[in-house]
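>>> fold the stuff below for me.
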Amino acid sequence: MNAATDRQWAVRDAVLRWLLAKVTEGYRSPILDPDVIRETVGWAPSPLTRDEVADASNYLYREGYVTGVPVMGIGIPRPMLTVAGRRVAAAGGSLRQADLCGPRGAIIRSMSMSMSMSASASLRDLCRQQQRSIGVHQAARASTRDGGVDRCQ
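A predicted model of the protein is given here:
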């Protein structure tokens, strides 16, 4: 990986750790501020930029680690940790290795580097199948709210 990619992942991790710290302090949806994030998580590299923090919050939103209202150019100005986001942040690892299936699937940590490529591909297919199954289940549940029969019971 190159330095820019490493920094991008580090910023994402910092935003997630900052959110967990703020939630622990009682702030449900704190205001996204690079300077406050830097101070809270002890960011040592060159200062965080607003664009980096906005990109990180958008990534966390897309992956389901935070919820909120996306604003163009700002990211998620008042992000809130989801259950998946809290779980990953509390684990203390990097988002880069946090999970293979995404926060809506099973979180798979500490994978052995000796795993063969075919096993990795099989695991990835299993994750996709699980996500499709969850999507079908959620769609069936949504249709019951519109007067349909709940087929998920």
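>>> please count neighbours and contacts with C-alpha atoms only from this point.
Will do.
>>> quick check, residue 31 in a helix?
No. Under DSSP: H, G, I helix; E, B strand; the rest coil, residue 31 falls outside any helix and is assigned coil.
>>> separation between it and residue 54?
According to CA to CA, to the nearest Å, residue 31 stands 12 Å off from residue 54.
>>> second chain to compare with the first, below:
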Amino acid sequence: MTDSIARAWDVCDAVLKWAYISKFQYGGGRKATAEDVTAAVEWAASPLTPFEVDRATIDLKDHGYLTGTVGMLLHTKRLMDPRITVEGMRLVDLGRSVRPSSNPLPANPSGVSVTNVNTFNNHGPSNNAVNSSGFTQNIAIEEKTSKILAVADALDAHGEGGHENAEDARETAVDLRALADEPEVNKSKLRELLIKSVSAFALAAGTSAGQQSIQLASSALQVLG
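All right, here's what the predicted structure looks like:
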């Protein structure tokens, strides 16, 4: 698979995640721009172009992950008012890529794939392939735990903001912390709690803190897989 094809699928993953976040922040139906997608999903590869984003909206519609009105801009098709479908939300919640595969692939909305990590032993530096060592596995678990705990902290802050669901937010934070140290063992329950967190933050979607919290929960869901 060429780099350009891989990037096209990564852009689709990014746009779908943006649509997911947009649904909770604005109710969906907003035009997808390269700037908005980049900011929402923390795209880290070379800059997105309007053409890539427009093409991704059409590809996602063809796969049943987005719906909306098809329009034209400079001879390029795009969705004018993209909205994520139930199937699209399910895919994002599962942390799976749009890319077809016999085995589900993890979504890569950042556009950057880490293939190697650098660590040290008594004889100096050595390279370890991802998923080939306990060291790498531990890093992955720590990252999941860290993101889950960040969501718990955000829930506590949300609870102190006087929102009508403050008590529920604080209880969800307690539950997340109780399960965060073993993300793989508790994956199903943690996923349920993170989805609940996104819904809780939706009450504050009109604020900067609310938007950041939704992104935190969405990121944790992606990493959890």
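>>> what about residue 31 and residue 54 of structure 1, which has more around it?
Neighbour tally, residue 31 of structure 1 and residue 54, criterion other CA atoms under 10 Å: the higher count belongs to residue 54, 25 against 16.
>>> check the alignment and tell me where the more buried one lands in structure 2.
Under the alignment (TM-score structural alignment), residue 54 of structure 1 pairs with residue 54 in structure 2.
>>> report the contact partners of the closest residue to residue 35 of structure 2 other than its chain neighbours.
Excluding the flanking residues, the one nearest residue 35 of structure 2 by CA to CA, 6 or more residues apart in numbering is residue 48, at 7.9 Å. By CA atoms under 8 Å, 6 or more residues apart in numbering, the contact set of residue 48 of structure 2 is 11, 34-35, 38.
>>> for the residue nearest to the spatial centre of structure 1, give its distance to residue 75 of structure 1.
Centroid check for structure 1 by CA atoms, centre = their mean gives residue 65 as the closest residue, at 3.0 Å. Residue 65 of structure 1 sits 14 Å away from residue 75 of structure 1, going by CA to CA.
>>> among the contacts of residue 48 of structure 2, name the ones in strands.
Among these, no member falls in strands (criterion: DSSP state E).
>>> now, which of these lie within helices?
Using DSSP state H, 11, 34-35, 38 are the members of the contacts of residue 48 of structure 2 that sit in helices.
>>> to which residue of structure 1 is residue 32 of structure 2 aligned?
The equivalent of residue 32 of structure 2 in structure 1 is residue 32 (alignment by TM-score structural alignment).
>>> ok, its match - how many residues close by?
The number of residues packed near residue 32 of structure 1 is 21, by other CA under 10 Å.
>>> for it, which non-adjacent residue is closest in space?
Using CA to CA, 6+ apart, the closest residue to residue 32 of structure 1 is residue 77 (5.2 Å).
>>> who are the neighbours in contact with residue 10 of structure 1?
Contacts of residue 10 of structure 1 (CA under 8 Å, 6+ apart): residue 94.
>>> strands of structure 2, start to end?
66-67, 70-73, 76-79, 83-84, 116-121, 124-129.
>>> make JSON lines out of those strands and add distance to residue 144 of structure 2 and mean neighbour count.
Output for the strands of structure 2, formatted as JSON lines (distance: least, CA to CA, whole Å; neighbours: other CA atoms under 10 Å):
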{"stretch": "strand 66-67", "distance to residue 144 of structure 2": "28", "mean neighbour count": "24"}
{"stretch": "strand 70-73", "distance to residue 144 of structure 2": "38", "mean neighbour count": "12"}
{"stretch": "strand 76-79", "distance to residue 144 of structure 2": "34", "mean neighbour count": "20"}
{"stretch": "strand 83-84", "distance to residue 144 of structure 2": "25", "mean neighbour count": "26"}
{"stretch": "strand 116-121", "distance to residue 144 of structure 2": "17", "mean neighbour count": "11"}
{"stretch": "strand 124-129", "distance to residue 144 of structure 2": "19", "mean neighbour count": "11"}
